[in-house]
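In: Just the structure for this:
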Amino acid sequence: MAGNSQRRNRRTTSKKGAQVGSGGQRRRALEGKGPTPPAEMRKGHPKQRAAQAKAKRAAVAQRRASGGRGGKSASEMVVGRNPVVEALRAEIPGSALYVLQYIDSDDRVREAIKLATERGIPLLEAPRPELDRMTGGLNHQGLALQIPPYEYAHPADLAAAAYDRGEQPLIVALDGVTDPRNLGAVVRSVAAFGGHGVVVPERRAAGMTAGAWKTSAGTAARVPVARATNLTRTLEAYQKDGLMVVGLAADGDVELTDVEVLDGPVVIVVGSEGKGLSRLVGETCDLRVRIPMPGGAAESLNAGVAAGVVLYESARRRA
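Out: This is a model prediction of the structure:
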């Protein structure tokens, strides 16, 4: 009827116009949200609270260690997706893995979380400002691994442990070696050739950082590293305990093949690649030994290689 044309909202044509819909919300609601995150990363989960408490305890231990008490070094942060994954693959110890909130996940992030979970390392979410502060503004890419303070042994413990096992101590002392990778290489060689530990000075020397751990290929978990307040006095204490101190020097008085004390209790002292042994350390050594290099193309070897050569010769004679 004609009057019906005035009815409100009455369709007067068969052509359909714009329809009110959900705006795609229903479709998006049906899409998957990816794998379920570990319990340690779920907000409010008991395991996340436990992980946060563990990380806080580690932070307290770090602050105490940085105060210089005991035989610990300060903890450090490994930042960036590739460095964190490589550190976890190398079984470098970690006290917490910090993951950026709402991180854009990829294979490296997933592998880092998986490795940390398998090793029982707490996973903690952190907002970007907090992660920036913790990493000193470095390009962390949303991942940061906290390395706990390394617990150094006492130099006297290295020889005592060898004697307790009925073995002649074989120890390497580093004088002025500042590259952590050289320290890691020496630790690896000590493990390979049956040595009993490494001694490093407390100041102006490489320490057991993440780089040293990585170069050691996991052997740092088995080879103790001791830190000496004064390397010269430590060597003198070893001499009083019956150990021979053999220093490596390019101008040494004796060739390595002629040294007869390597099958007994001995400390092998390796200097820096540039300056070699310091004056006081060189004067303290019982013998100054040179490694024969018939090739002549190189004047010296770096600390890691030189220590490996002498450790091999010592292991050969002991066998």
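
In: Could you use CA atoms for every contact and neighbour count after this?
Out: Will do.

In: Could you double-check that Gly195 sits in contact with Ile171?
Out: Yes - here Gly195 reaches Ile171: they are 6.0 Å apart, a contact under Cα atoms under 8 Å.

In: ok, which stretches of this protein are helices?
Out: With helices called from DSSP state H, the chain shows them at 25-30, 46-66, 81-89, 107-118, 128-134, 155-164, 180-192, 210-215, 231-240, 279-284, 303-318.

In: What degree of burial does the residue nearest to Ala87 when sequence neighbours are not counted show, as a neighbour count?
Out: With sequence-adjacent residues excluded and distances taken as Cα to Cα, 6 or more residues apart in numbering, Ala87 is closest to Lys214, at 6.6 Å. Here the count is done by other Cα atoms under 10 Å, and Lys214 has 23 residues near it.

In: And Lys214, how close does it get to Val177?
Out: 17 Å (Cα to Cα, to the nearest Å).

In: before we move on, back to that, now the helices of the chain in a markdown table, with distance to Ala74?
Out: What follows is these, written out as a markdown table (distance: least, Cα to Cα, whole Å):
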| stretch | distance to Ala74 |
| --- | --- |
| helix 25-30 | 47 |
| helix 46-66 | 5 |
| helix 81-89 | 18 |
| helix 107-118 | 21 |
| helix 128-134 | 14 |
| helix 155-164 | 20 |
| helix 180-192 | 15 |
| helix 210-215 | 12 |
| helix 231-240 | 21 |
| helix 279-284 | 27 |
| helix 303-318 | 24 |
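
In: one more to line up against the first:
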Amino acid sequence: MAKGGGKRALRGRAGRMQGGRGSGRASSGQVRFWGKHAVEAALKNPERKHHKLWATREGIDSLDGELPDNFPVEYAQAPDLARLVTKDTPHQGLVLECAPLEDVHLEDVLVIADGRPVVVLDQVTDPHNVGAILRSAAAFDAAAIVTQDRHAPPESGVVAKSASGALETVAWVRVVNLARALEQIAEAGYWRIGMAGEADATLAEAMPDTPVALVMGAEGDGMRHNIAGHCDALAKLPISSSIESLNVSNATAIALYAIATRSS
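Out: All right, here's what the predicted structure looks like:
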């Protein structure tokens, strides 16, 4: 990435650009990211094809590294950038439009996973939750998250902002059939633990010495019956009876920490 010689002169205000406020899904198949961590991580990812960067001069100066020569930058004022992102979103002077990442295949991830945990999400559709789970997956060195393509949010600015850069570093595998994916994960030597508040065993009691695939259900409905049936064990977090449950992203972070710190 390069910051300096490649800066281009102002060519107009961002408020006149195509596309306006939205979820971070730009037109013509592009995605739009905002905020320093999400934009910087996308710029540094060699697998990401970049289209255009709208930025304040302060935003450009905040980047770690330099933009390449002739990188398409349009300078704008902060209020103009606010028109390109979701309402009341802190863009930090940076809005990047780029292509979505290429699809990642489960078999390829499992080959190089080297025993690192895999997080399977059953119909977790909130982009903030998926982004936060990606961030926790990066923090605890998970190999990937796996979602069903029809019941998960698309790659977007909301996901990227919540992931704080992890969208570029953690593999996100989308599959047609989640039950079949769980069978494939088991064949790769993983013990599949479904997190369910009604389980008898705690996560610590259900923890094996082998690699773990952590299966998380949607808030409210939890895991579907068929998905629970494809788990080797069901487990719960030992939370206080004064609260019914945790947010799915918080529960995932705690479970990943427990996996990372388990006794060998």
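
In: Nearest to Glu260 of structure 1, out of the helices of structure 1?
Out: helix 303-318 (9.0 Å; Cα to Cα).

In: mean distance, that closest one to its aligned residues in structure 2?
Out: When structure 2 is superposed, helix 303-318 of structure 1 averages 1.4 Å from its matched positions, counting by mean Cα distance after the TM-score superposition for structure 1.

In: For that helix, name the packing helices and strands.
Out: Applying 3 or more Cα pairs under 8 Å, 6 or more residues apart in numbering; DSSP states H and E, one finds that helix 303-318 of structure 1 makes contact with helix 180-192, strand 266-271.

In: so which of those comes closest to Lys47 of structure 1?
Out: helix 180-192 (34.7 Å).

In: helices or strands next to that closest one in the packing?
Out: If contacts are counted by 3+ Cα pairs under 8 Å, 6+ apart, helix 180-192 of structure 1 sits against strand 197-201, helix 210-215, helix 303-318.

In: how about that helix: buried residues?
Out: Neighbour counts over helix 180-192 of structure 1 (16 or more other Cα atoms under 10 Å) mark Pro180, Arg181, Asn182, Leu183, Gly184, Ala185, Val186, Val187, Arg188, Ser189, Val190, Ala191 as buried.

In: Equivalent analysis for stretch 51-60 of structure 1, please.
Out: Taking 16+ other Cα under 10 Å as the criterion, stretch 51-60 of structure 1 shows Ala51, Gln52, Lys54, Ala55, Ala58, Ala59 as buried.

In: will you turn those residues into JSON lines that also has distance to Gly274 of structure 1?
Out: Compiled in JSON lines, the buried residues of stretch 51-60 of structure 1 are given as follows (distance: Cα to Cα, whole Å):
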{"residue": "Ala51", "distance to Gly274 of structure 1": "45"}
{"residue": "Gln52", "distance to Gly274 of structure 1": "45"}
{"residue": "Lys54", "distance to Gly274 of structure 1": "43"}
{"residue": "Ala55", "distance to Gly274 of structure 1": "41"}
{"residue": "Ala58", "distance to Gly274 of structure 1": "38"}
{"residue": "Ala59", "distance to Gly274 of structure 1": "37"}
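
In: re earlier: the residue nearest to Ala87 of structure 1 and Gln52 of structure 1, how far apart?
Out: Taken as Cα to Cα, the span from Lys214 of structure 1 to Gln52 of structure 1 is 26 Å.

In: counterpart of Tyr152 of structure 1 in structure 2?
Out: Using TM-score structural alignment, the partner of Tyr152 of structure 1 in structure 2 is Asp103.

In: my guess is its match contacts Val173, does it?
Out: Yes - the criterion here is Cα under 8 Å, and Asp103 of structure 2 meets it with Val173 at 7.2 Å.

In: quick one: which of the two has more around it?
Out: Neighbour count, other Cα under 10 Å: between Asp103 of structure 2 and Val173, Val173 has more, with 20 against 11.
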